[in-house]
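Attaching a predicted model along with its sequence, questions to come.
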Amino acid sequence: MAQLIRRATNPRVFIDASTVDLVDEDLVAEFEPEWTGNGLVEAAPTDGSGIKILCGQEIGTVSVTAELWDAAPPMDLDTWQDAAEIHVVWPSATMDFGTTGADGEDVLPLPGSGDYRVRVYGRNRDDGDPRDDTAPVEEYVIQVWPVSGSAASHEPVNGSVTYKQTSSLGARYRLGPARGLEL
């Protein structure tokens, strides 16, 4: 059974340009995600050194919890609108999800560089931009675990698996302009 190793939580991660950016120690996540794969999470296509999570707000704050597990954690689909998982080859032992937090509160230490699965859950993504003060907080949980050897070589073709897609925001991006939807 999978064991939780670490958890880092920040209930007020500032977002700009509609994304939570997960970055390594170089603090760079410069790429344009397509979002058509799962409408929730994308990794940098060339080196995996950055991950972006699509938010319902353009500018604002969201709640983010990041967890390091020793193996794939149990699924929790009942309380989340969207859930997707990707494969990354992470270049460092640091995964920063806020880049503005004090004292490392927005950093999830990893065992080192290498192959990881990253599962993201999101909810309250459809509650408007800008947010009304009475709207529920937009929330994300990021679960990370190492994969090695034969597990890494058996990843899906694009490294992405979608488990649940119920938000309108995610649907707009998954279906996108090819289906005549306005983004």
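Received, thanks.

contacts, neighbours, all on C-alpha from now
Fine.

Kindly check the end-to-end length of stretch 34-42 for me.
In stretch 34-42, first residue to last residue: 8 Å (CA to CA, to the nearest Å).

let's bring in a second model and compare:
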Amino acid sequence: MPTTSITGLLIVEYNRFTLATAGAPPGCLDLPPNGLLGVPAESRPFEEGTVAVVATGVSSDAVHITAETWPAQPPTDLSSWQDAGVITLDWPGGPASLLGEDASPPAELPLGADLPAGRYALLVAGTNRDEGEARSEGMPVETYLIQLWPAADDQPHELVLKATSATTALWRQPPPPRIVVQPRAVGGGDGAGSVGVHQVLGRLPGLRCPAGVSRSSSHIGDDAR
């Protein structure tokens, strides 16, 4: 059984809501690279207390949330959910809240638990994520399950369990291209068989060669000489 459980509506803003400590400001500049949930990419003073961010399909509207804390990993049936994932995060201690719209007062759904400091696992499962950024009356409400528990020592940092919605595909960020640079042969020869930096860059669509490097020349800096 969960230690605490709360269900309610939360008004989100800019396609996201956050998990944060008591008194933290709402909002986060980052959207998770996996399209569903993640931790902030960097620490910013105006986001102090934000420990996780969840991407939503709706831009500025209500989502329905059931949020639970557990003493250990819960048994969770994900068959009815579109998307689901688990991350680990460092909790500084104290009460936890889900924060949405930056209003006065801010949109908030307290988890009702004073959590000890430590490493936790956060599961987020969502459905009705593809009904549009703005929903008219009668349309399905975007719905989430949030579960938080102390992480086991072998808990992976991030685990995508389901990714079936178009919203997750939209927000998912591809990994950066892998660039392998082979050094050009040393000597005065024609460099046959060698690969220069400009040749690798030239094969990546949308990636420009640095100044002084030509896509067609056979040596770095030929354009400048």
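Yep, it's here. Because the structure is a prediction, the values reported are computed rather than measured.

Tell me how they score on TM after superposing.
Superposed pair, TM-score by TM-score structural alignment, normalised by the length of the first structure: 0.80. Supporting alignment: 168 aligned residues with a CA RMSD of 2.7 Å.

Closest to the centroid, which residue in the second structure?
Geometric centre of the second structure, nearest residue: Pro32, 1.3 Å, by CA atoms, centre = their mean.

Report whether that residue is found in a helix, as I expect.
No: membership of Pro32 of the second structure in a helix is not supported by DSSP: H, G, I helix; E, B strand; the rest coil, which gives coil.

Tell me the residue in the first structure aligned with it.
Aligning on TM-score structural alignment places Pro32 of the second structure opposite Trp35 in the first structure.

what do you get for Ile6 of the second structure?
Using TM-score structural alignment, the equivalent of Ile6 of the second structure in the first structure is Ala8.

would you say its match is within a strand?
Yes: per three-state DSSP, Ala8 of the first structure lies within a strand segment.

Quick check, the match of Pro32 of the second structure in contact with Arg172.
No: assessed by CA atoms under 8 Å, Trp35 of the first structure is found out of contact with Arg172, at 9.4 Å.

Excluding sequence neighbours, find me the nearest residue to the residue nearest to the centre of the second structure.
Of all residues not flanking Pro32 of the second structure in the chain, Gly38 sits nearest, at 4.8 Å (CA to CA, 6 or more residues apart in numbering).

Quick one: residues contacting that neighbour.
31-32, 52-54, 87 (CA atoms under 8 Å, 6 or more residues apart in numbering).

cool, Ile142 of the first structure as well?
So Ile142 of the first structure contacts 64-67, 118-121 (CA under 8 Å, 6+ apart).

Please apply the same query to Gly93 of the second structure.
Going by CA under 8 Å, 6+ apart, Gly93 of the second structure touches 21, 114-118.

any chance of those in CSV, plus distance to Pro156 of the second structure and neighbour count?
Formatted as CSV, those follow (distance: CA to CA, whole Å; neighbours: other CA atoms under 10 Å):
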residue, distance to Pro156 of the second structure, neighbour count
Thr21, 23, 23
Asp114, 24, 12
Leu115, 21, 19
Pro116, 21, 13
Ala117, 19, 12
Gly118, 15, 12
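
Among those, which are located in strands?
21, 114-115, 118 (DSSP state E).

Just give me the closest of those residues to Pro75 of the second structure.
Leu115 (20.5 Å; CA to CA).

Show me which parts of stretch 160-168 of the first structure are buried, residue by residue.
For stretch 160-168 of the first structure, the buried set under the neighbour-count rule, 16 or more other CA atoms under 10 Å, comprises 160-162, 164-165, 167.

Compile those residues into JSON lines and extend it with columns for distance to Ala151 of the first structure.
Converted to JSON lines, these look like this (distance: CA to CA, whole Å):
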{"residue": "Ser160", "distance to Ala151 of the first structure": "14"}
{"residue": "Val161", "distance to Ala151 of the first structure": "15"}
{"residue": "Thr162", "distance to Ala151 of the first structure": "18"}
{"residue": "Lys164", "distance to Ala151 of the first structure": "23"}
{"residue": "Gln165", "distance to Ala151 of the first structure": "25"}
{"residue": "Ser167", "distance to Ala151 of the first structure": "30"}
